[in-house]
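In: Based on what follows, work out the 3D shape:
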Amino acid sequence: MLRRKRRPAPSLRSPAPGIGARALATVNSSRNSGARSPRSSGHCLCEGVRYEIAGELAQPIACHCTQCARTSGNFAAMAACRTVDLRLLSSSTLRWYRSSDKAERGFCSRCGSNLFWRAAPGSETFVAAGTLDPPTGLRLSKHIFVGSKSDFYDLTDGLPQEREG
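Out: This is a model prediction of the structure:
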């Protein structure tokens, strides 16, 4: 396999939209709830986008909104981190799609992997939990937008459910 020459790592700091105070509280409260300790890493399927997270990740949430279903093919398990803690190691294939007037999604333009979600304005980014390198040490914490979930599956894990986000 031919390896590309590494470029300097770009930053996600500018612009730095995120999901706001609610996610920041989630990240802060996760420190006492078994969230993975600092220094996580991950990548897309083709490894065109590689990243590391210097800070902590919140326990993932399962989002069942229509947009997550359309971009991932099912619900999306996403873990919040501080945008300043997220560093891209390679990103030549990373593209951002503005999926609404409030949010955008980062994906790999080569393999199509759904990687990131962020809202504007703010300082947090959600990372697709399935793109994290194992072991993650994370556990799904709740379901959101269950009022929009598809009809081909049931939620029977006993986790908290929110009709909206």
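In: C-alpha from now on. contacts and neighbour counts both.
Out: Fine.
In: Spell out the secondary structure type for Gly42.
Out: Secondary structure of Gly42, reduced to three states by DSSP: H, G, I helix; E, B strand; the rest coil: strand.
In: Now the residue nearest the centre of the chain. Nearest residue, chain neighbours left out?
Out: For the chain, the residue nearest the mean C-alpha position is Val127 (1.7 Å; Cα atoms, centre = their mean). Distances taken as Cα to Cα, 6 or more residues apart in numbering put Phe116 closest to Val127, at 4.7 Å, once the chain neighbours are dropped.
In: Could you do Leu57 as well?
Out: Spatial nearest neighbour of Leu57, chain neighbours left out: Cys81 (4.9 Å); criterion: Cα to Cα, 6+ apart.
In: burial of the one you found, as a residue count?
Out: Counted with other Cα atoms under 10 Å, residues neighbouring Cys81 total 27.
In: Distance of it relative to Asp151?
Out: Using Cα to Cα, to the nearest Å, one gets 30 Å for the distance from Cys81 to Asp151.
In: structure for this one too, so we can compare:
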Amino acid sequence: MTKAAVLSGGCQCGAVRYRVVGELGYPHLCHCRMCQKAAGNYFMPLASAQRRDFAVTRGEPKWFHSSDIVRRGFCADCGTPLFFDTPDADGINIVLGSLDNPDTVKPVMQSNTGRRMSWFHELAALPIEPEPETPDRENAIAASNHQHPDHDTAHWPTGASA
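Out: Prediction:
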């Protein structure tokens, strides 16, 4: 018997963390207008976790009912989108960018492509911004970073009590 995968993730500030035991199903990019607005982006990457395999491990998400059927979970402190949930379904959808290691879950499908940006096919041809001549700005950002690290922590922010 193989050991089940354990995936963890959370919001940018670390107030809300979650864990999924097992594989995520149907990883996809949703281009619908509702997902665009919820993500503040051109699409939202989602995948399903069985509710029995999912747990919030720190804090509580805030929920917005984007329709009568669906609610969207996010961090009330930093605003990070985390979940797309149909409450009476067996699963909950995780926003893939909130995973600690999002590169491990590759989308296999796209949905609602009628709202996909008409120019997406041109992205690979865009010029790449050159690396800065001095890393001063990046070093300053790294030295003052308040973002939660991409792994579970016993306390956050560092030194805070649970």
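In: What value does the TM-score take for this pair?
Out: Here the superposed chains carry a TM-score of 0.67, computed using TM-score structural alignment, normalised by the length of the second structure; 120 aligned residues with a Cα RMSD of 2.1 Å.
In: can you tell me what part of the second structure the top helix by length along the first structure aligns to?
Out: If each helix of the first structure is counted by residues according to DSSP state H, the longest one is helix 21-29. Residue correspondence for helix 21-29 of the first structure in the second structure, counting by TM-score structural alignment: none.
In: Do you have the helices of the first structure handy? List them.
Out: Along the first structure, the segments classed as helices by DSSP H run 21-29, 66-72.
In: Please state the offset of the last one from the chain centre?
Out: Centroid separation for helix 66-72 of the first structure versus its chain: 13 Å, with Cα atoms, centre = their mean, to the nearest Å.
In: okay, and stretch 43-50 of the second structure goes to which residues in the first structure?
Out: Stretch 43-50 of the second structure covers residues 75-82 of the first structure once aligned (TM-score structural alignment).
In: quick one: contacts of the matching stretch?
Out: The set of residues external to stretch 75-82 of the first structure that reach it, using Cα atoms under 8 Å, 6 or more residues apart in numbering, is 23-24, 26-27, 53, 55-65, 68-69, 123-130, 140, 149.
In: Would you mark the buried spots in that stretch?
Out: Taking 16 or more other Cα atoms under 10 Å as the basis for neighbour counts, the residues of stretch 75-82 of the first structure that come out buried are 75-82.
In: Next: stretch 131-138 of the first structure.
Out: Neighbour-count burial for stretch 131-138 of the first structure flags 131-132, 138 (criterion: 16+ other Cα under 10 Å).
In: Please apply the same query to stretch 23-35 of the second structure.
Out: Neighbour counts using 16+ other Cα under 10 Å place 23-33, 35 of stretch 23-35 of the second structure among the buried residues.
In: what's the most distant pair in the residues you listed?
Out: Comparing all pairs in the buried residues of stretch 23-35 of the second structure by Cα to Cα, the longest separation belongs to Glu23 and Arg33, at 27.3 Å.
In: that older thread, wait, the residue nearest to Val127 of the first structure sits on Phe107?
Out: Yes. At 6.8 Å, Phe116 of the first structure counts as touching Phe107 under the criterion of Cα atoms under 8 Å.
In: What is the equivalent residue in the second structure for Ala119 of the first structure?
Out: Aligned against the second structure - with TM-score structural alignment as the criterion - Ala119 of the first structure pairs with Thr86.
In: My guess is its match contacts Ile92. True?
Out: Yes. Counting by Cα under 8 Å, Thr86 of the second structure does reach Ile92; the two are 7.0 Å apart.
In: out of these two, which sits in the busier spot?
Out: Counted by other Cα under 10 Å, Thr86 of the second structure and Ile92 do not tie: Ile92 has more neighbours, with 22 against 17.
In: measure the more buried one to Ala76 of the second structure for me?
Out: In this structure, Ile92 of the second structure lies at 19 Å from Ala76 of the second structure, with Cα to Cα as the measure.
In: again with Gln50 of the second structure
Out: Gln50 of the second structure sits at a distance of 24 Å from Ala76 of the second structure (criterion: Cα to Cα).
In: Could you find the counterpart of Gly73 of the second structure in the first structure?
Out: Checking with TM-score structural alignment, Gly73 of the second structure has Gly106 as its match.
In: oh, I was asking about Pro107 of the second structure
Out: Counting by TM-score structural alignment, Pro107 of the second structure corresponds to Leu140 in the first structure.
In: and the nearest residue to its match once chain neighbours are set aside, what does it touch?
Out: Of all residues not flanking Leu140 of the first structure in the chain, Pro60 sits nearest, at 4.9 Å (Cα to Cα, 6+ apart). By Cα under 8 Å, 6+ apart, the contact list for Pro60 of the first structure reads 77-80, 129, 138-142.
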